[in-house]
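# Task: produce atomic coordinates for the following.
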Amino acid sequence: MLKTHSLDAVIIGAGVVGAACAYYAAHAGLHVAVVDRGSVAGGTTGAGEGNLLVSDKEAGPELDLALLSAGLWRELAAALPASVEYEAKGGLVVAPDESALKALRTFAEGQRAAGVDAVELAADDLPGLEPHLAPGLAGGFLYPQDAQVQPAQAAARLLAASGARTYPGEEVTAVLRDTSGAVRGVRTDRRELCAPAVVNAAGTWGGHIASLAGTALPVLPRRGFVLVTEPLPRVVRHKVYAADYIADVASGSAALQSSAVVEGTPSGPVLIGATRERVGFDRTLSVEALRRLAAQAAALFPVLAEVRVLRTYHGFRPYLPDHLPAIGPDPRVPGLLHACGHEGAGIGLAPATGALIAAALAGARPPLSPAPFRPDRFADAR
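Below is the predicted model of the structure:
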C-alpha cells in the first residue's frame, strides 16, 4: 500500500467545506491532502442551491459565522481565477399577514444589533422589487447581504486554488492513531496518508468518520428536494421566501417540512426549494414533497403556476441537534478536527469554517471565537 508523508493535515471530504478548509490551510502555509469517497462536490454540496444567507439566522453564533463568511465570499469571488457565479442578489422575506410581519420585525431587530442590514418594506414596496409576487402580502424585509454561488463550481475552484493533493474516489477505511491515541493519518482502500492532523469535513458521513477515530458526533442526514423549471426571463430577481421558512430551518422535527425558497438563476431556470425531513439515507422520490414545493412556489409567484418543471434533485443535509456545526479540534482525540454538521448552510458558512480550521491547524488566532462550535459539546453523543 502506498504511503504519503510530508503533510500537515488530511482533510476528509471534497465538498465546499472541505475545499474551503484546504484553501485557507494553504494560505496559512500548510501542506494538505483532500480525500473523498466520491467526486468533488459529489455529496451535499452538489445537491445544494448555493445559498449564502444571513436573513434566516437569528442573532447568535451561527449568524456571526455567516457574517464573517459573507465578507470572505466577496473576497473569494474577486480572487478565484475562474467564476463561481457569485451573485449579490439579496434576499426578500415576505409576510402573509400582520402577525407574521410583526414576528419578522422582532427577528430583524436582533439581527441588526449583530451587524445585519435588514430593510423593512411595506406592502406597496414589494411590487417594485418583485413585480410577479402574489398580491395581498402584508410586507417584508430586504436583506442586501444575501447572495448566491454555483456550489459545485465553488468547491472545485477553491480546491484547485488550494493546490492540495486530491484523492477522489477513495473511501477512508481507518483513521490511524499512535500508541498514545493521537491521530497520525488515514488509510483509504488504496493508500495511507500520514499527517499529524485529520479534518473531518465528511458532511452527512461526519458521524461515521468520528467513529473511525474512536469518538462520536451525532450527525444525521436530513433530506431535501429542489425543483428546477424551464429557462425563463428573469421573473424572480431576489432570493424570495415566506417567513415560515425561518421556523422550518430552526425546527428539529423529523417530519416532512416544506417552505418554498424561490430564485432565478443567470442561465434562466428558477430553483424552488426547500423541504426537510429525517428519513436516513432514503433516496426515494417523495411526490408529496414535490407537490408541496410546487404549490407554495405558485402561491408566492402565480406566474409559475403554468411553468414546466424540467427536473428535480435531492440531497442530504448534515444535521446536528442544536443546529450549529462542529468546528475545531476534538479534545477527545488529539490531532482530530471537525468541520461538519452545517445542515443546509454549509455553502454559506464554508469560508468562515475554513478560516477557523486553518487557524487551529496553524496555531494562529481565530477570526472569531470557536467556543460555540466545540465538537465535544454533545456529552451523550454515543
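
# CA only for contacts and neighbour counts going forward, please
Noted.

# isn't residue 372 right up against residue 61?
Yes - counting by Cα atoms under 8 Å, residue 372 touches residue 61, with 6.5 Å between them.

# Which one's more surrounded, the two?
Between residue 372 and residue 61, counted using other Cα atoms under 10 Å, the more crowded position is residue 61 (17 against 14).

# in the stretch 1-150 of the chain, which spans are helices?
In the stretch 1-150 of the chain, the helices defined using DSSP state H, counting those that start in this stretch lie at 16-27, 61-79, 98-113, 126-129.

# what's the most buried one of these?
Highest mean neighbour count among those (mean count of other Cα atoms under 10 Å): helix 16-27, with a mean of 27.

# What is it packed up against?
Contacts defined by 3 or more Cα pairs under 8 Å, 6 or more residues apart in numbering; DSSP states H and E place helix 16-27 against strand 9-12, strand 32-36, helix 151-162, strand 336-340, helix 346-362.

# hmm, 7 Å instead?
Helices and strands touching helix 16-27, by 3 or more Cα pairs under 7 Å, 6 or more residues apart in numbering; DSSP states H and E, are helix 151-162, helix 346-362.

# compare with the first, here's sequence two:
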Amino acid sequence: MTSKVVVVGAGVVGAACAFHAASAGMDVTVVDRGPVGAGTTSRGEGNILLSDKEPGPELDLARLSRTLWDEAGEELGPDTFELESKGGLVVASGAEGLEALREFAARQEAAGVRTEPVDRVRDLEPHLAPGIPGGVHYPQDAQVQPVLAAAALLRAAVRRGAHFRTGEVTGEVTGAVTGRDGRITGVRTAVGDVLPADAVVNAAGTWGGEVGRRLGAPVEVLPRRGFVLVTEPLPPMVRHKVYSADYVANVASSDAGLETSCVVEGTRGGTILIGASRERVGFDRAMNTAVVARLAAQACALFPFLRGVHLIRAYRGFRPYCPDHLPVVGPDPRVPGVVHACGHEGAGIGLAPATGALVTAHLLGRPWRGADPAAHTALLPDRFLTPGGAPE
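Below is the predicted model of the structure:
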C-alpha cells in the first residue's frame, strides 16, 4: 500500500520534502496557510553555501545538498530557478583574521570542501576596497532565486502525483489525529476536515515549533530577525558572493543582541543584495533604520562604488533557528509518524534538497539519493529530549 504523507509547509524545505517523497512513490499532500514560499523562503538571498559551515553534521548535509541542487538543475533546468554556480569569496580585514580564516578553510578542505587561498582578492573582485590582505575562494558556493526554486520543486512533485492545498483556512493544520497506539493517522485543518496520513512532515520553517506543538511533538525552533538591502539594477559589478570573515562567527553565535557582518552579492537581474543582520526579537516585524544604515555602511566599506548607488528597498524576515544551530531532521519518538524538517536558520535554501532526501530516507527506512539516516543522527530531535521524552 502506498504511504500517505502530509507535508506541512510550502517553503523550499517543504517543497524538497514533497519532491523526494513523491519521487519515491509516496502519496504526498502539501499544505500551507499561505502561498508557495511566502515565509522565510521569500526573505532569503538564495544562498547555497559550504563556505560558512564548520566541519560536522551541517556541512555533511550541505555537501550532499550541493550535489542534489546540481541534479535538480539538470532535471528541471537551471534557468527555472536561476541556479548560479558563482562561487564565494570570504575576505579578512587584517593579518590575524586572515590566518584564522585560512585555518578554518584548511579544516573544511579536510572535510571535502574545495578551497582556494587568495592573496590578490581584487583579481577576483576588481571593485573591492584596496588594502584587503587576502581571503579564501570557495568555488562550490552557489545561489538560486528561492521562491522560484520552491515553486519548481513543487511543480515537479505535482507531476509525480503530489497534491497541494493552500489558504488560511484549508491549509492551516490545527492538530494531529492518532490511533490507539499513538501513531499519526492524519491531521486536522482549520475547516475541521481530516487529511489521512501515515506520516506528517513538519517543514513549517519559523513556525516549526508551533506546528510541532500542534502535532504533540514540540521542538524549540525560534525566530531570528534579519534584514536584506536591495540596490537599483546595475551592470555586473560583483562576481561572487563576497563576505567578511566575521560572518561565520555571527552565524554560529547565540547572542540575542544585534549582530551584523558584511555580505554582498549580485543577482541575475542586476540588483545587489546586502546583508546580513541577526537579532532575537521574537516576531517583531518593525523596520529598524539603524540596522539598514549599519549594513549599508559596512557594504560601502567593502565595495566603495556602492556609495553612489541607490537602495530601492529593504526587507526583513525570520530565520528559524535551534539553540545548537543545527536543523531538526528526522522522526520524533514521542509521536510515531511525525518527522521534523525545520530549524535550518539561514541555511534552509542551501540545505533543502538534502533535507528532503533525508526525510524520505527516514520514511522509507533506507538510504535515498545519497542520504543515509545512520549518517545524520546528530540532527534527530532526540537530542533535545530528556530520558522521559520531554523537551529539555
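
# hmm, back to that, want to throw the helices of the stretch 1-150 of the first structure into TSV with distance to residue 355 of the first structure?
What follows is those, written out as TSV (distance: least, Cα to Cα, whole Å):
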stretch	distance to residue 355 of the first structure
helix 16-27	6
helix 61-79	9
helix 98-113	23
helix 126-129	35
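
# for the ones you listed, which one sits closest to residue 320 of the first structure?
Proximity to residue 320 of the first structure, assessed across the helices of the stretch 1-150 of the first structure by Cα to Cα, is greatest for helix 61-79 (12.9 Å).

# Give the aligned equivalent of residue 75 of the first structure in the second structure.
With TM-score structural alignment as the criterion, the equivalent of residue 75 of the first structure in the second structure is residue 71.

# right, I mislabeled it, should have said residue 241 of the first structure
Alignment note (TM-score structural alignment): residue 241 of the first structure maps to residue 243 of the second structure.

# tally of neighbours for the closest residue in space to its match that isn't next to it in sequence?
Excluding the flanking residues, the one nearest residue 243 of the second structure by Cα to Cα, 6 or more residues apart in numbering is residue 263, at 4.3 Å. For residue 263 of the second structure, the neighbour count with other Cα under 10 Å is 22.

# Now which residue in the first structure aligns to residue 263 of the second structure?
In the first structure, the residue paired with residue 263 of the second structure is residue 261, using TM-score structural alignment.

# and what of residue 356 of the second structure?
Checking TM-score structural alignment: residue 356 of the second structure goes with residue 354.

# if we can go back for a sec, got a list of what the residue nearest to residue 243 of the second structure touches?
Neighbour list for residue 263 of the second structure: 242, 243, 244, 274, 275, 276 [criterion: Cα atoms under 7 Å, 6 or more residues apart in numbering].

# which of the residues you listed map to contacts in the first structure?
Here is what carries over to the first structure from the contacts of residue 263 of the second structure, by both residues aligned by TM-score structural alignment, their matches' Cα atoms under 7 Å: 242, 243, 274, 275, 276.

# and residue 184 of the first structure, that's in a helix?
No - per DSSP: H, G, I helix; E, B strand; the rest coil, residue 184 of the first structure lies outside any helix segment and is strand.

# Kindly name the residues of the second structure that line up with stretch 323-338 of the first structure.
Stretch 323-338 of the first structure maps onto residues 325-340 of the second structure, going by TM-score structural alignment.

# For that stretch, measure first residue to last.
15 Å (Cα to Cα, to the nearest Å).

# buried sites along it?
325-332, 334-340 (16 or more other Cα atoms under 10 Å).

# which one of those is nearest residue 383 of the second structure?
Nearest member of these to residue 383 of the second structure, counting by Cα to Cα, is residue 328, at 9.2 Å.

# Am I right that that closest one is in contact with residue 381?
Yes - between residue 328 of the second structure and residue 381 there is a contact under Cα atoms under 7 Å: 5.7 Å.

# among the kept ones among the contacts of residue 263 of the second structure, which are in strands?
Per DSSP state E, strands hold the following members of those: 242, 243, 274, 275, 276.

# Helices of the stretch 251-392 of the second structure, residue ranges please.
With DSSP H, counting those that start in this stretch as the criterion, the stretch 251-392 of the second structure has helices spanning 289-302, 348-364.

# just the ones you listed: most buried one?
Mean neighbours per residue, mean count of other Cα under 10 Å, is largest over the helices of the stretch 251-392 of the second structure for helix 348-364, with a mean of 27.

# Average separation of it from the aligned part of the first structure, please.
Compared with the first structure after the fit, helix 348-364 of the second structure shows a mean deviation of 0.5 Å (mean Cα distance after the TM-score superposition for the first structure).

# Counting by contacts, list what that helix packs against.
Based on contacts counted as 3+ Cα pairs under 7 Å, 6+ apart, the elements that helix 348-364 of the second structure packs against are helix 12-23, strand 47-48, helix 57-76, strand 328-331.

# Just tell me the aligned range of the first one in the first structure.
The alignment of helix 12-23 of the second structure onto the first structure (TM-score structural alignment) covers residues 16-27.

# do the second one as well
Taken onto the first structure by TM-score structural alignment, strand 47-48 of the second structure occupies residues 51-52 there.

# quick revisit: give me the buried subset of the kept ones among the contacts of residue 263 of the second structure.
Among those, those scoring as buried are 242, 243, 274, 275, 276 (criterion: 16+ other Cα under 10 Å).

# got the contact list for the aligned partner of the third one in the first structure?
This means residue 274 of the second structure. Aligned by TM-score structural alignment, residue 274 of the second structure pairs with residue 272 of the first structure. Going by Cα under 7 Å, 6+ apart, residue 272 of the first structure touches 226, 227, 228, 260, 261, 262, 263, 293, 297.
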